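K.L.:
can you look at this prediction? I've put the sequence above it.
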Amino acid sequence: MEMRKQRTGSASHVLVLPLPIQGHINPMLQFSKRLASKGLKVTLLTPTSTGNSMPQGNVFSINIEHIFDGYKEGERAATADEYIERFMGAVPLSLTELIEKYSATQTPVKFIIYDSILPWVLDLAKSLGIEGGPFFTQTCAVTALYYHKLQGGALKTAMEEKSLVSLPSLPQLELNDLPSLVHGPGSYPGVYGLIFSQFSNIDEASWLLWNTFNELEDEIVDWMASKWPVKPIGPTIPSMFLDKRLEDDKEYGISLFNPNSETCMKWLDSKEPGSVVYVSFGSLAALTDDQMAELAWGLKRSNAHFLWVVRESEKQKVPANFAEETAEMGLIVTWSPQLEVLAHKSVGCFMTHCGWNSTLEALSLGVPMVAMPQWTDQPTNAKFVADVWQVGVRIKVGENGMVTREEIERCITEVMMDGERRDEIRTNSEKWKKLAIMAMDEGGSSDKNIEEFVAKLESKQQLQ
């Protein structure tokens, strides 16, 4: 087990600022734990609006502080765009005050790690004499596609001609493999602006930290590293599910949702190994009523046991009487302890929207996937799941944009039932699981990058 390293003198102090949504908090929190285990002082910033759902003080060997995001505890924005606008208005001042507060102590801030879609943080940090670097919560492949979108060129031509997309270091892609925002902002102008702002000052950052690992995206990492100081430091999931070097690191530890943990685990314990389809579309994706019905009846047609996460806000979309009709087969919950579920021997596959955290968790735990992407980076992640890493199948969408119950049944059967295809997928899933563990273990590619980051910070600290 890796113990927290003891170093002489005061430790370098790092601030970590994620965008306050679950899929961005989790990986940046996990990276914070790794840095703390290497001897750094780490402060993770969480917004005032989340209030008591976020702990404060010293937790998991890191310091957690609230930062004013424009909302008091319990206040909620009506839309994502409204939240983004208030957040951008409030956080720069709050962040400046916090940095100035620490500058008057024995542990002034030496470096700030910020969510890559908040690039203005780097400008603010530099104005205060502090270095900084973005943390990317998406793959290198997706970031490369956003970059090519801004550059125009081959990607623009392919989209105009509706042809295959051929770009350096990437597999050949069809238009439906591209991140949804490459096609335009749609009804999310605020999100679109954030995504493409990532490149506004990228050349000025001293480190680009990535929640991926070299082996998973080797060609793309090499291509990006020829342009920027790219350092993959993932997978950022709790250590006890990977290398087991941080013995108290069994869960993310901060959740905006309340999981039905005991119910889920007891139910899974009662099922045969590899017999359950786990279904979850993350914290944001919302299906239409019709699509929810097709998913429900597709699960029933598969004849497999299923554990289905349906958030409270989505429950009314489940067909009437469905839970009663499938009580022998399935369990529907509003939230789950996803890592524990994926690690459970009863789970045979994960039907997922292919959000990057969920995808990386399944890869790291060796769980085959049925990919049903919704938006942003998910179509690209699904392409890699099915065709590059070959750890699952991707659901085909009908001409009307709907996924049918028959298609859902077909994909679950392909991944779950005995046959050559299932065996190939399971073999590949086990391979990537081993490589993910190796990357984070002592001397692994990601561990080396984290060690290098810490060593550079500490050498600068000693010079001052």
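P.N.:
Perfect, thanks for sending it. Residues are numbered from 1 along each chain as shown.
K.L.:
going by C-alpha atoms from here, please, whenever you check contacts or count neighbours.
P.N.:
Will do.
K.L.:
any figure for the gap between the most centrally placed residue in the chain and residue 158?
P.N.:
In the chain, the residue lying closest to the centroid (CA atoms, centre = their mean) is residue 357, at 2.8 Å. The span separating residue 357 from residue 158 equals 29 Å under the rule CA to CA, to the nearest Å.
K.L.:
name the helices or strands packed onto the strand or helix carrying residue 424?
P.N.:
With elements delineated by DSSP states H and E, residue 424 resides in helix 420-440, which encompasses its position. Using 3 or more CA pairs under 8 Å, 6 or more residues apart in numbering; DSSP states H and E as the contact criterion, the secondary-structure elements in contact with helix 420-440 are helix 356-365, helix 405-416, helix 445-463.
K.L.:
got the contact list for it?
P.N.:
Taking contacts as CA atoms under 8 Å, 6 or more residues apart in numbering, the residues outside helix 420-440 that touch it are 213-216, 233-235, 242-243, 363-368, 389-392, 414-416, 444-447.
K.L.:
any idea which of the helices and strands packed on helix 420-440 is most buried?
P.N.:
Counting by mean count of other CA atoms under 10 Å, helix 356-365 has the highest mean neighbour count of the helices and strands packed on helix 420-440, with a mean of 23.
K.L.:
hang on, the earlier thing: got the angle between the helix holding residue 424 and helix 405-416?
P.N.:
Our comparison of helix 420-440 with helix 405-416, counting by axes from the mean of the first three to the mean of the last three CA atoms, to 10 degrees, yields an angle of 70 degrees.
K.L.:
let's bring in a second one:
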Amino acid sequence: MDDGFRGTDLDDLMRHLDTTGRVEFGRVLARQAEAGRPVACAVVNPFMPWAVDVAADAGVPSAVLWVQSCTVFSLYHHHVHGLVEFPPEDDVEARVELPGLPPLAVADVPSFLLPSNPFKLLADAIITQFRTIDKGVLGVRQLLHRAGTRRGGGAGRRDDDAAPARSSSPWARSSTWGPTSSRRQTTGGVRGDLIKAADECVEWLNAQAAVLRGAGRSLGGAGPTRGPLLPAGFLDAVAEGRGMVVPWSPQERVLAHASTACFLTHCGWNSTLETLAAGVPVVAFPQWGDQCTDAKFLVDQLRVGVRLRAKPLGRDAVSGRPWRRSWAGQEAEEMRANARRWSAAARAAVAPGGSSDKHVQAFVDEVRRRACGEETAPADEAKVSTTD
């Protein structure tokens, strides 16, 4: 489905998706119905709330695939519905307190909820999704198995098979869908990269003893970069064997490699899931969005890494104590042990009968039942798992 957009401005892209996407997505649903292959369920991204409206107008049930953490979902939910007061952005001492979560500083809250957020249209898209989420018949959210707290529960509480929900809240139709892969499954042929990954970096890793894996994924624009991102001579320097720079790496394979000792990450949710599944400690360097919340949990709750706060990040910060803590000493050993435990939890989740395995299959079964016109359990009897 080519929307015809050739621009590079993110705001223009979001506006174009809204106007053109509605029309084109409606045509896709109509073509499928006319061909005798009607869509049984539209699984939509939270950044495209209009897709729920289009599906509803076509009589197609929809489900929101929440692609951030359960903690972030809770923060948006409480903010949109005015259930908790968020302190001023400049109040460094204030804390946001929600049921089942540790106190969060303003800096730990998703930046899309702060007045200084420069990505207004992205924030508006997510907030609109929360206001229209009940238009969808099914509620699917990708949440990380056990990576935090449950409503009203303690930190780290296991709740793979929570009791049936007796609530009309969005939680009543939620299920955990994460992680959906583990480090033992990273060599398969199913990948979602939009850019061809540089698989040769895995060969380079084979010759290394231990490396720091760094990644920086940005949302700077919809098209190619307009200028060099690295200083002059940098690529020549790393070509001498000190490192390797590639446009896009097969991240899961790199994280699963035995030579990868640590991961410098912006703490996006995909990277957070992948590093926990791989059992690799992190150096957290969040920038915006949900990354700040993810970094808070990786460092303070899950205890699998350290955090860099210096901006801009200079040589002194890189060579300083926080960096060294991730590599050597008793604290580093504890981080590695914690990372291994989370990796084991990830493997258990995706194994036959694990939480992710069961919940994905339950969703597929419900879609099939609805497509066949069979009765389904009412929302207030749905089994949920609201771990983060």
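P.N.:
Now that the structure is in, tell me what you want to look at. Worth saying up front: this structure is predicted, and the values here are computed from it rather than measured.
K.L.:
circling back to that earlier point, could you dump the helices and strands packed on helix 420-440 of the first structure to CSV with distance to residue 262 of the first structure?
P.N.:
Supplementary listing: those in CSV, determined by distance: least, CA to CA, whole Å:
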stretch, distance to residue 262 of the first structure
helix 356-365, 20
helix 405-416, 25
helix 445-463, 33
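K.L.:
out of those helices, which comes closest to residue 289 of the first structure?
P.N.:
Ranking these by their distance to residue 289 of the first structure (criterion: CA to CA) puts helix 405-416 first, at 13.5 Å.
K.L.:
can you list the residues that contact the closest one?
P.N.:
Taking contacts as CA under 8 Å, 6+ apart, the residues outside helix 405-416 of the first structure that touch it are 274-275, 277, 294-299, 301-302, 348-349, 368-370, 392-396, 421-422, 425.
K.L.:
quick check: residue 348 of the first structure is in a strand.
P.N.:
Yes. Counting by DSSP: H, G, I helix; E, B strand; the rest coil, residue 348 of the first structure is found in a strand.
K.L.:
residue in the second structure matching it?
P.N.:
With TM-score structural alignment as the criterion, the equivalent of residue 348 of the first structure in the second structure is residue 261.
K.L.:
its match: neighbour count?
P.N.:
The number of residues packed around residue 261 of the second structure, counting by other CA atoms under 10 Å, is 20.
K.L.:
just residue 179 of the first structure next, same as before
P.N.:
21.
K.L.:
out of the helices and strands packed on helix 420-440 of the first structure, which gets nearest to residue 183 of the first structure?
P.N.:
Shortest separation from residue 183 of the first structure across those is recorded for helix 356-365, at 19.5 Å, computed as CA to CA.
K.L.:
who touches the closest one?
P.N.:
23, 27, 137-139, 212, 235, 237, 241-242, 282, 339, 342-343, 350, 352, 368-369, 377-378, 381, 391, 429, 432-434, 436-437.
K.L.:
give the aligned equivalent of residue 119 of the first structure in the second structure.
P.N.:
Going residue by residue (TM-score structural alignment), residue 119 of the first structure aligns to residue 49.
K.L.:
its match and residue 290 of the second structure, how far apart?
P.N.:
Counting by CA to CA, the gap from residue 49 of the second structure to residue 290 of the second structure is 18 Å.
K.L.:
wait, what's in contact with residue 373 of the first structure?
P.N.:
352, 353, 354, 355, 379, 382.
K.L.:
give me the distance between residue 324 of the second structure and residue 245 of the second structure.
P.N.:
Between residue 324 of the second structure and residue 245 of the second structure the distance is 22 Å, computed by CA to CA.
K.L.:
again with residue 8 of the second structure
P.N.:
Using CA to CA, one gets 24 Å for the distance from residue 8 of the second structure to residue 245 of the second structure.
K.L.:
check residue 196 of the second structure too.
P.N.:
Residue 196 of the second structure is 15 Å from residue 245 of the second structure, by CA to CA.
K.L.:
check residue 357 of the second structure too.
P.N.:
35 Å.
K.L.:
how about residue 148 of the second structure?
P.N.:
Separation of residue 148 of the second structure from residue 245 of the second structure (CA to CA): 34 Å.
K.L.:
if we can go back for a sec, who are the neighbours in contact with the match of residue 119 of the first structure?
P.N.:
With contact set as CA under 8 Å, 6+ apart, residue 49 of the second structure has these partners: 125, 126, 128, 129, 132.
K.L.:
and residue 196 and residue 245 of the second structure? Which one has more around it.
P.N.:
Between residue 196 of the second structure and residue 245, counted using other CA under 10 Å, the more crowded position is residue 245 (14 against 11).
K.L.:
so which residues of the second structure form helices?
P.N.:
Using DSSP state H, the helices of the second structure run over residues 10-34, 50-57, 70-80, 120-132, 200-205, 234-237, 251-256, 269-278, 291-296, 315-318, 321-325, 330-350, 355-371.
K.L.:
which one of those helices lies nearest to residue 228 of the second structure?
P.N.:
Proximity to residue 228 of the second structure, assessed across the helices of the second structure by CA to CA, is greatest for helix 234-237 (11.0 Å).
K.L.:
how close does the closest one sit to the first structure?
P.N.:
Once superposed with the first structure, the aligned residues differ from helix 234-237 of the second structure by a mean of 4.0 Å; criterion: mean CA distance after the TM-score superposition for the first structure.
K.L.:
over to stretch 10-18 of the second structure?
P.N.:
After superposition onto the first structure, stretch 10-18 of the second structure lies on average 1.0 Å away from the residues it aligns with, using mean CA distance after the TM-score superposition for the first structure.
K.L.:
so where is that stretch in the first structure?
P.N.:
Following TM-score structural alignment, the aligned partner range for stretch 10-18 of the second structure in the first structure is 80-88.
K.L.:
give me the distance between that stretch and the centre of its chain.
P.N.:
Relative to the chain's own centre, stretch 80-88 of the first structure is displaced by 21 Å; criterion: CA atoms, centre = their mean, to the nearest Å.
K.L.:
mind listing residues that contact that stretch?
P.N.:
Counting by CA under 8 Å, 6+ apart, stretch 80-88 of the first structure makes contact with 69, 70, 71, 77, 188, 189, 190, 191, all of which sit outside it.
K.L.:
quick one: contacts for the fifth one?
P.N.:
In other words, residue 188 of the first structure. When contacts are counted by CA under 8 Å, 6+ apart, residue 188 of the first structure touches residue 81.
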